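Asks: no FASTA, just this:
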């Protein structure tokens, strides 16, 4: 077995996680359905190493800055840093060699939890400062709890997310019902927010009462975070996904969530709309929007991110 094929198996009676150090990645997640059968509920690839030739971030931890930084332009404390661009002239998920392509170090593991670490050196993908990240995954009953903590030795930006694509059954997630606890979304051009915060009412982005998600690759503002947010706050309900006899509920402590319904998927083994990525995070392109929650991290501070995904039979 190569280092890339290493897997850590975490179990509860009703949940099974296969965690790959390559990208601190949810390689496989299985949940028991109402009949007691195991159901695969995230998209993956046959071999872990296959992700090195794939650009869809399936199940990975993304960073140093999740989502997009416009034109790769990053200014921290008056100093400009040029990041490599990898998406329509912008920097996506930390650049072409982001955290999803690194093999993280396993620092602890047991039957129900594991902790991984990555050290990102100063200048990595153009970002300043040496950043040390810890990722912890814990399976408890029907819940997967994921948490990140990061520190730096120089001012920088950090915004992480888990990029799992969920599908609760069948061959497509287009028939699932998605509920988003969001009253506003961020309009985008080429994936980058315009700066407007728009009401979802009367638009196709209004999923507050549930519905088919359609073609989405958009950031939303989590309810309760419209007028203020501080790191380390409580977990809030973000989304509920229902389909094929299962319900997935996601809670997180981030002010935003990116929802991507995989409409651009164009190669096996996953067709367009094969899954739905629900990514709690700071808003995209935070360096160009000082009015939004900041991704700036300074020495002595700790960046934190936590989510809980709970999967139960639909009753």
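Replies: Looks like it came in fine. It should be emphasised that the depicted structure is a prediction, and the values quoted were computed from it without experimental measurement.
Asks: For the rest of this, base every contact and every neighbour count on C-alpha atoms.
Replies: Will do.
Asks: what's around residue 6, how many residues?
Replies: Taking other Cα atoms under 10 Å as the criterion, the count of residues near residue 6 is 16.
Asks: Against residue 48, how distant is it?
Replies: Going from residue 6 to residue 48 by Cα to Cα, to the nearest Å gives 8 Å.
Asks: Touching both of these two, which residues are there?
Replies: Common contact partners of residue 6 and residue 48 (Cα atoms under 8 Å, 6 or more residues apart in numbering): residue 20.
Asks: Can you classify the closest residue to residue 106 other than its chain neighbours by secondary structure?
Replies: Leaving out its chain neighbours, the residue that sits closest to residue 106 by Cα to Cα, 6 or more residues apart in numbering is residue 116, at 4.5 Å. For residue 116, the assignment made with DSSP: H, G, I helix; E, B strand; the rest coil gives strand.
Asks: and here's the other structure:
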């Protein structure tokens, strides 16, 4: 058994291509039944390197991601729930697809072509992650699964015109794929029949140390020299600020715990830690670029996050208060996980200096993010 674990870890470190006989596969199962009788399917993607990812149709969410450490010990590095009940009753955005508009919308108000709209307020004075019933709280349809060099599952949700106050019927797909190079890719697309706003992301909570350990020792690199400071309710002020000389400078590898509680910075006080957008670029691009690199030094587990988006929301799990019992009955506390969300900047529809999140008929929205998993040698 120890030899097998060592071989799995070595394969993850090497990241070499698999032979056709070791192609990744996708297997469907039943994750549970909602109170209204609807079944919630789950699809588990597995490769030959000891990595597996389970996606559930409720919220098109990443429910589990298992990977070995440098000793070959496999652990689930996603914070969430073991069963459907938690996702249905206290979702907390665990692993979920968030939209139509991820992050915050100031006072839940916006304008399109001179007409004012509003979306439900659910985060202090603001709307967060699509409103009171965003994409994280709806049942998506599994429309396709594939085996092969990359195993995948595609889910679809049709958001009707007026859903959470947003105009236009929005048809959205979420495709999760896992290949033999240990790359987990989440690709979102959306089309609309009326002008609307779209800014979809994934809210996976990562703890690369595995269950029972905190995430503040994770070492983070973010290749950004600017971020968008916010007001006390976490709405951007509409300008960029330099990270140099501040607690927001992650251009060199830095442990989260080194500065996350530095109350001398008013922005840290506002967010109770990190809950801010880093400026990676000034527009959505065709190709992906690196957004962040994260390593947990004890286990050696890590990932590089690549996306085509201009912004990265880094959240340090500041609002876990020990009242949510998750996997294996663990009570999640402040700092037990971190979130990295590639997206356009928060409140972009109300900030004329930010990249646009408008989507018109005939256009296709795309957010493609790839977690390049690895195990770091000592």
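Replies: Alright, I've got the coordinates. As the structure is a computational prediction, the values presented were derived from the model and not from experiment.
Asks: Can you calculate the TM-score here?
Replies: These two chains, once laid on top of each other, score a TM-score of 0.95 by TM-score structural alignment, normalised by the length of the first structure; 310 aligned residues with a Cα RMSD of 1.3 Å.
Asks: related to what we said a few turns ago, mind checking what the residue nearest to residue 106 of the first structure lines up with in the second structure?
Replies: In the second structure, residue 116 of the first structure lines up with residue 155, judged by TM-score structural alignment.
Asks: give me every residue that touches its match.
Replies: Residues in contact with residue 155 of the second structure (Cα under 8 Å, 6+ apart) are 57, 60, 140-144, 173-175.
Asks: Show me which pair in these is furthest apart.
Replies: Greatest spatial distance in those: 60 and 144, 13.1 Å, computed using Cα to Cα.
Asks: Tell me which of those two has more neighbours.
Replies: Between residue 60 of the second structure and residue 144, residue 60 has the larger neighbour count (other Cα under 10 Å), namely 30 against 11.
Asks: how about residue 192 of the second structure, what's its match in the first structure?
Replies: Applying TM-score structural alignment, one finds that residue 192 of the second structure aligns to residue 152 in the first structure.
Asks: For that match, give its distance to residue 297 of the first structure.
Replies: With the distance defined as Cα to Cα, residue 152 of the first structure ends up 7 Å from residue 297 of the first structure.
Asks: between those two, who's got more neighbours?
Replies: residue 152 (25 against 22).
Asks: Go ahead and confirm that one touches residue 303.
Replies: No - Residue 152 of the first structure is beyond contact range of residue 303, at 9.2 Å (criterion: Cα atoms under 8 Å).
Asks: so what sits against both of the two?
Replies: In terms of Cα under 8 Å, 6+ apart, residue 152 of the first structure and residue 303 are both contacted by the residues residue 297.
Asks: and the counterpart of residue 191 of the first structure in the second structure, what does it touch?
Replies: Counting by TM-score structural alignment, residue 191 of the first structure corresponds to residue 234 in the second structure. When contacts are counted by Cα under 8 Å, 6+ apart, residue 234 of the second structure touches 104, 270-271, 275-276.
Asks: right, and out of the residues you listed, which lies closest to residue 95 of the second structure?
Replies: Among those, residue 275 lies closest to residue 95 of the second structure (Cα to Cα), at 16.7 Å.
Asks: how far away is the corresponding residue of the first structure for the closest one from residue 21 of the first structure?
Replies: In the first structure, the residue paired with residue 275 of the second structure is residue 217, using TM-score structural alignment. Residue 217 of the first structure sits 27 Å away from residue 21 of the first structure, taking Cα to Cα as the criterion.
Asks: who's more crowded, these two?
Replies: A side-by-side neighbour count of residue 217 of the first structure and residue 21, using other Cα under 10 Å, places residue 21 first with 27 against 18.
Asks: okay, now residue 5 of the first structure: neighbour count?
Replies: Neighbour number of residue 5 of the first structure under other Cα under 10 Å is 13.
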